Structure formats: C-alpha cells, structure tokens
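Visitor: Would you be able to build a 3D model of this:
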Amino acid sequence: MTALEPVPRRLLRDRAYDALLAAIVSGELAPGSRLNDGELADRLGLSRAPVRQALARLATEGLVESKPQSFTRVAPVAERDVADALALVRTLHEMAVREALPLVDAAAVERMRAENARFAAAVDAGDTMGAMAADDALHAVPIQVCGNRALAETVRRWTPLLRRLECLRFSTEAARASVGLHEQLIDALAGRDEARAVAVSHHIWSDLAPGRPAQGE
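Guide: Okay, here's the model as predicted:
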C-alpha cells in the first residue's frame, strides 16, 4: 500500500473505537455524558459512519448505552456487571496460564519480559494508556500460546468492561506492585510451576477489584 491509497474503512472504525474507549476509561467522557455522533466525528476528524460503528461496538461491550430516538451516552459503572466480568476474565486468564504452561518457550518468556519492561516504563512516565496496552500484550502471550480461540474471544469480549478499573489502578502507585506480580507470573511460567503461575494470575486479576488494596508479594 502506498501512502496515497485510501485508508480502509475498517481502520477508521478502529481508530474511532480506540479514541472513544480511551476517552471513556480516562474519564474525559464521564459516565452519563451524551454522545452525539456528528460532534464526535468532528472532534476526531472522521465521518459519522466509523464513529457510529465504534459506538455500536462500545454498546455491545457495556461502555455505551443507547435508547432509539432518545439518547446515546456513556454507560454508568454497573458494579454487578463489572464484578461478573472480572470473575469471568480472571478465571479465563487462569485457564490460559494452565493450558499454556507446557507450551511456553524461551521466546514467549522474553516477549512477556519485554512487555513488563514496557509496562514499568509507562508507569514511571505516568502513561496510563501505555501501561494498559503493555499489560494487555503481556497477558495476551499465554492466551496466544495455549491456542484456545474460544477463550481468546471471550476475554476480548469482556475485558473492555474492566478498562475503567485498570485505568484507576494503573494511574496510582498500585501499578508498581503489578510490575513485581508480572515478574512472578513470568518466572512461574518459565519454571513450569503450574500452581504458582495460576495463583499469581488469580492475584493479579483479583487486585483489580474495587476497594482491594495492592498486594505485591
């Protein structure tokens, strides 16, 4: 593709989604904020179509709510829905770690260490969105290694509902405890210690629960 070829519509939709997701999880678009596709399109420099597609995706993920002919707005934080999503995602990450452990090789371990270094650098720089991206990439490695497509799709579906929890954690000193927990998870995977790897994975995701203090071990 040359630089002057049209950008595929899929990329415009994804660009709109990424921008709106970041604004919602950071609080720039607070719960209850009205969302007008025309105004958002102007702010993002896009047409209305990709913005509408992004809003529809965010609605399926529970971050936007809409009533036909009435409103589209940022969804409030529904504590029960978030708690349910967290329990599911935590269990699936534990399952991914368990299934991946016999298959993890040196390259996978190094990818996780590199992402944890990127995570730590983002935390030090106060780059919350960068920390979230690195955290996603780190935890994606066991999912990719285990090769369970149903697991991967379910995690992808429900993780966005946890983004506001991640943003709160990674914008505070609690994020520094996550660096050490990541290292413990990586070491357990490298050492083929299934019980330890699953326990640390459980700890990592449990620490996202609202009101739970950071617990580096």
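Visitor: going forward, measure contacts between C-alpha atoms and count neighbours the same way
Guide: Will do.
Visitor: roughly how far out does the longest helix seen in the chain sit from the chain middle?
Guide: Assignment by DSSP state H gives helix 79-100 as the longest helix of the chain. Distance of helix 79-100 from its chain centroid, counting by C-alpha atoms, centre = their mean, to the nearest Å, is 12 Å.
Visitor: ok, Arg113 - contacts?
Guide: 138, 183, 186 (C-alpha atoms under 8 Å, 6 or more residues apart in numbering).
Visitor: picking up where we left off before, give me the buried positions along the longest helix of the chain.
Guide: 82-83, 85-86, 89-100 (16 or more other C-alpha atoms under 10 Å).
Visitor: what comes into contact with it?
Guide: Contacting residues not belonging to helix 79-100 are listed as 139, 142-143, 145-146, 148, 151, 155, 158-159, 161-162, 189, 194, 197-198, 201-202, 205-206, 209 [C-alpha under 8 Å, 6+ apart].
Visitor: Now the buried members of those residues.
Guide: Applying 16+ other C-alpha under 10 Å to the contacts of helix 79-100 flags 139, 142-143, 145-146, 151, 155, 158-159, 161-162, 189, 194, 197-198, 201-202, 205-206, 209 as buried.
Visitor: Sort out for me which of those are in helices.
Guide: Residues of these located in helices (DSSP H): 139, 142-143, 145-146, 151, 155, 158, 189, 194, 197-198, 201-202, 205-206.
Visitor: To compare with the earlier structure, here is another sequence to fold:
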Amino acid sequence: MRATAGREARKNGAVPIPPHSPAVGRTLLRDDVYTRLRDAIIDGTLEPGEQLRDVELAAWLGVSRTPVREALLRLARGGLVVARPGRSTVVSSLDLRALREARDVVAAMHQLAVRQAVPLLTDADLDAMRDAARRFAAAVETGDVDAAIAADDDLHGVPVEVAGNRAVVAVLEQFTPVLRRAERLRFAAPDAQGSLGRHDELVRLCAARDADGAAAVAAGLWSSLPDAD
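Guide: Below is the predicted model:
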C-alpha cells in the first residue's frame, strides 16, 4: 500500500509522504525530526534520487521548517542526502565507497567502545546483552529483519553506553544509518545464522573480561557487513 501511494505521489511531482503517518507534536525535538526522516530514507519510503522539499516534510511532521532544515543538514553530513545550495536536496544514491568508509569507521568505534566497556560491565549489563542476543536469534529464525536490527542495536548498544565515550556516540550516530541497507542484506540472507555464534562469542569474551578479544569480535561483526550493491 505504501509503495503504491508513493508511486502515485511521484507521478504528481510530490514527495511520497505516507498518508496515514501520525503527526507529531509541535514541541518535537530536533532529534525526533531527524530520526523520522532518517528512518523514512532507510526503509525506502523516500527513495534514492527523491527530491526533499522542506515545506512538505514540515507539513507531514507537523513542525516548522527550521527543524526540518537542520535535520536535512545532519542527514547530509551522514551521507543519506545530498544538499545542493540554492537548488535542491535529494536522497543520495548508495555509494560503495561511502558504505565501505562508514563501515570501517563504525567497526573501529565499536571496537574502541567494547575495549573501554569490558572492565566496567556489570552482571546486569551482561544479562542485557544475552537477552538481546536471544531476541536477535529469534528474529533471524522467523525472518523478522526489523526485529533483528533492533535486537542487534540493543546488544551493541550496551558496551557503547557503558563506555560513555561521547565522541564514539556522536560518530556512530552519524555513520551507522549509512550501513542499514547492508545490515538488512545480512539479516535477510540465509547465512544470517553466522552472526549468532559471533554474538555469543562477544558476550562470552565480555563476561571473561577479555577486552582485546571482545573488541576484535565486535569490530569483525561490523567490518564483515556485505556490500550493498
């Protein structure tokens, strides 16, 4: 239904805003505007090459044009849109070089976060990682890619939060969205089961306080993402 509506909107020269998407309050934070637009690009609601008009986007979200423009600038820094000053802003096409660069950076950030977090992880933190790993396994088993991504985010998010490195968080927020299509390719593929063992190994090494070993596994999980071609 959404894809059909999107095609019809495009025929009329309009941005394919989902017709039944709930409006958000006018007190919406900038981060929420950014998240909504980012997710619309990642899930394909807004396709590569789509022209983004801040007036239409602001009407969809129920906010002024200012937070929309700020969100578009953030998306441009992360490589999800291309801003052409004085002309237009469009959803960027996937660029393999940009994907590989983002993948290397994200892998390095998770490696650093895990190395810093391992000595600080509590039993509750480890239990949270185990729970996320179980939810990830269940999602892969049923082919629920969205749930798999959410569980994967939760698992890797524990050491990132525990490490408390604000620079790492900022870099991950900027570059992780670029990798979402590659994650979807991995988790929808028949060999997605391969991530299960690496998740278990990551948690085991964290519990054993093997910071270097756990950091290497974390980096490997991200650096082995497939090319989204």
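Visitor: Please list all residues in contact with the residue nearest to the spatial centre of the second structure.
Guide: Ranked by distance to the mean C-alpha position of the second structure (C-alpha atoms, centre = their mean), the top residue is Pro177 at 3.6 Å. Neighbour list for Pro177 of the second structure: 38, 42, 78, 80 [criterion: C-alpha under 8 Å, 6+ apart].
Visitor: could you redo the last one with a cut-off of 7 Å?
Guide: Pro177 of the second structure makes no contacts at all, as judged by C-alpha atoms under 7 Å, 6 or more residues apart in numbering.
Visitor: counterpart of it in the first structure?
Guide: Using TM-score structural alignment, the partner of Pro177 of the second structure in the first structure is Pro160.
Visitor: What is the aligned counterpart of Val141 of the first structure in the second structure?
Guide: With TM-score structural alignment as the criterion, Val141 of the first structure matches Val158.
Visitor: Which helix or strand contains Ala30 of the first structure?
Guide: For Ala30 of the first structure, there is no host helix or strand (DSSP states H and E).
Visitor: Quick one: map it onto the second structure.
Guide: So Ala30 of the first structure corresponds to Glu47, using TM-score structural alignment.
Visitor: cool, Leu58 of the first structure as well?
Guide: So, by TM-score structural alignment, Leu58 of the first structure is matched to Leu75.
Visitor: and what of Val109 of the first structure?
Guide: Using TM-score structural alignment, Val109 of the first structure pairs with Leu126 in the second structure.
Visitor: try Pro8 of the first structure
Guide: Residue correspondence to the second structure (TM-score structural alignment): Pro8 of the first structure is matched to Thr27.
Visitor: Its match in helix, strand or coil?
Guide: coil (DSSP: H, G, I helix; E, B strand; the rest coil).
Visitor: give me the number of residues near it?
Guide: For Thr27 of the second structure, the count of nearby residues is 8 (other C-alpha atoms under 10 Å).
Visitor: Which residue is the nearest non-sequential neighbour of it?
Guide: Excluding the flanking residues, the one nearest Thr27 of the second structure by C-alpha to C-alpha, 6 or more residues apart in numbering is Val63, at 8.0 Å.
Visitor: Is that neighbour in a helix, a strand, or coil?
Guide: Val63 of the second structure is classified as coil under three-state DSSP.
Visitor: thinking it is in contact with Arg26, fair?
Guide: Yes: between Val63 of the second structure and Arg26 there is a contact under C-alpha atoms under 7 Å: 5.3 Å.
Visitor: what about these two, which has more around it?
Guide: Comparing Val63 of the second structure with Arg26 by other C-alpha under 10 Å, the one with more neighbours is Val63, at 21 against 10.
Visitor: State the distance from the more buried one to Ala76 of the second structure.
Guide: Val63 of the second structure sits at a distance of 20 Å from Ala76 of the second structure (criterion: C-alpha to C-alpha, to the nearest Å).
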